[in-house]
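>>> Return a 3D structure for these sequence lines:
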Amino acid sequence: MASQAAKRTIKEVKPLLSLDHTEARQRVLNLYKAWYRQLPYIVKQYDIPRTEAQCKQKLREEFSKYDNIQDVRVIDMMIIKGQMELKEVVNIWKQKGHIMAYFKDTVEPKPKDFLSKFLSGKD
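Just a heads-up that it's a prediction; the model follows:
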């Protein structure tokens, strides 16, 4: 009785792009390859002070940052956003600062000792 009620409350959701994990994985790999192929042109067009090897390493880091996501719909949404980002970069709709923002450290360590706190203006 309880399982029938649970079955009625569970809602089926429509997939965005992929039907299963293998298809989503293939789409992620295709997006990664597309970015990888465009990196030499991106480095040259934007004239960023990074080598291709550094950019490839950063690309790998960005993709591996989200490797623990299991929901196919979330993966599909991130694929769509990655494709949009690639198109913006390739068409030079972004500026050099947007590209260099990927290389900026996101977490700045907080000062621990008195002198560091004083110099940074913290209490």
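>>> going forward, measure contacts and count neighbours with C-alpha atoms only.
Noted.
>>> Where does Arg8 sit: helix, strand or coil?
Here Arg8 is recorded as helix under DSSP: H, G, I helix; E, B strand; the rest coil.
>>> Would you quantify the distance from the closest residue to Ile69 other than its chain neighbours to Gln83?
Of all residues not flanking Ile69 in the chain, Ile75 sits nearest, at 7.0 Å (C-alpha to C-alpha, 6 or more residues apart in numbering). The gap separating Ile75 from Gln83 is 12 Å, by C-alpha to C-alpha, to the nearest Å.
>>> who has more neighbours, those two?
Ile75 (22 against 16; other C-alpha atoms under 10 Å).
>>> How much space separates that one from Ala24?
Applying C-alpha to C-alpha to Ile75 and Ala24 gives a distance of 7 Å.
>>> To check against the first, give me the structure of this:
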Amino acid sequence: MTTIPSRLASVSAISGTQQIARQRVRALYRDWYRSAPQIVSLYALNISPSMIREKKRADFERHRGITDVNVIDMLIFKSKQEYQETMNCWKTEAHVMSWFRKHEVRAPPTTFMDKFLAGRDDPQVLLPWQAENNH
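As a prediction, the model looks like this:
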């Protein structure tokens, strides 16, 4: 499959009013919604298009309360960038499936190895100069 980098490229626009920003958000949501079946087939995902639609709906809903037009424009830009990368196949299946793993709640690490892999220090194991600073 040939990739045309400019296929979905667009100039960054600034919304003058909240009404214009709202229209741009709706158009972007429609693009994501309509492209869900194509995303599933492009990446040969073992999920239904409705799952992608639900995830994207949740992403848009998470930012529903934002009223600052500049912030809305920035979020539109980021979402359009993600849309272009996705539709031009600049991602792998793992990238697309990571959308569904981002917000999983994990149990806190309990073993040393789990804490180490999570990047946390074990408070029971301190070096001598660290123990002096903690008291």
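>>> TM between them?
The TM-score (TM-score structural alignment, normalised by the length of structure 1) is 0.75; 104 aligned residues with a C-alpha RMSD of 2.0 Å.
>>> State the helix or strand in which the residue nearest to Ile69 of structure 1 lies.
Using DSSP states H and E, Ile75 of structure 1 maps to helix 72-90.
>>> What residues in structure 2 pair up with that helix?
Counting by TM-score structural alignment, helix 72-90 of structure 1 pairs with residues 69-87 of structure 2.
>>> same deal with stretch 36-52 of structure 1?
The aligned range for stretch 36-52 of structure 1 is 33-49, by TM-score structural alignment.
>>> what residues does that stretch touch?
Ser50, Ile52, Arg53, Lys56, Thr86, Met87, Cys89, Thr92, Glu93 (C-alpha atoms under 8 Å, 6 or more residues apart in numbering).
>>> Would you write a ChimeraX line that selects the buried entries of these?
In ChimeraX syntax, the buried subset of these is picked out as below (16 or more other C-alpha atoms under 10 Å):
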select :52,53,56,86,87,89
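>>> Compile the contacts of stretch 33-49 of structure 2 into JSON lines and extend it with columns for secondary structure.
What follows is those, written out as JSON lines (three-state DSSP):
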{"residue": "Ser50", "secondary structure": "helix"}
{"residue": "Ile52", "secondary structure": "helix"}
{"residue": "Arg53", "secondary structure": "helix"}
{"residue": "Lys56", "secondary structure": "helix"}
{"residue": "Thr86", "secondary structure": "helix"}
{"residue": "Met87", "secondary structure": "helix"}
{"residue": "Cys89", "secondary structure": "coil"}
{"residue": "Thr92", "secondary structure": "coil"}
{"residue": "Glu93", "secondary structure": "helix"}
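>>> The residue nearest to Ile69 of structure 1 touches Gln26, doesn't it?
No - if you go by C-alpha atoms under 8 Å, Ile75 of structure 1 and Gln26 don't touch, sitting 11.2 Å apart.
>>> Check the mean deviation of the host helix or strand of Gln45 of structure 1 from structure 2.
Counting by DSSP H and E, the element that carries Gln45 of structure 1 is helix 21-46. Taking mean C-alpha distance after the TM-score superposition for structure 1, the mean distance separating helix 21-46 of structure 1 from the aligned residues in structure 2 is 0.5 Å.
>>> Please determine how far Glu52 of structure 1 is located from Pro109 of structure 1.
Distance from Glu52 of structure 1 to Pro109 of structure 1, by C-alpha to C-alpha: 28 Å.
>>> So for those two, which residue has more residues nearby?
Neighbour tally, Glu52 of structure 1 and Pro109, criterion other C-alpha under 10 Å: the higher count belongs to Glu52, 17 against 7.
>>> Now the residue sitting nearest the centre point of structure 1: which helix or strand?
The residue lying closest to the centre of structure 1 (C-alpha atoms, centre = their mean) is Glu62, at 5.0 Å. Remark: Glu62 of structure 1 resides in helix 52-64, with elements defined by DSSP H and E.
>>> What of Ala13 of structure 2?
Ala13 of structure 2 belongs to no helix or strand, assigned by DSSP H and E.
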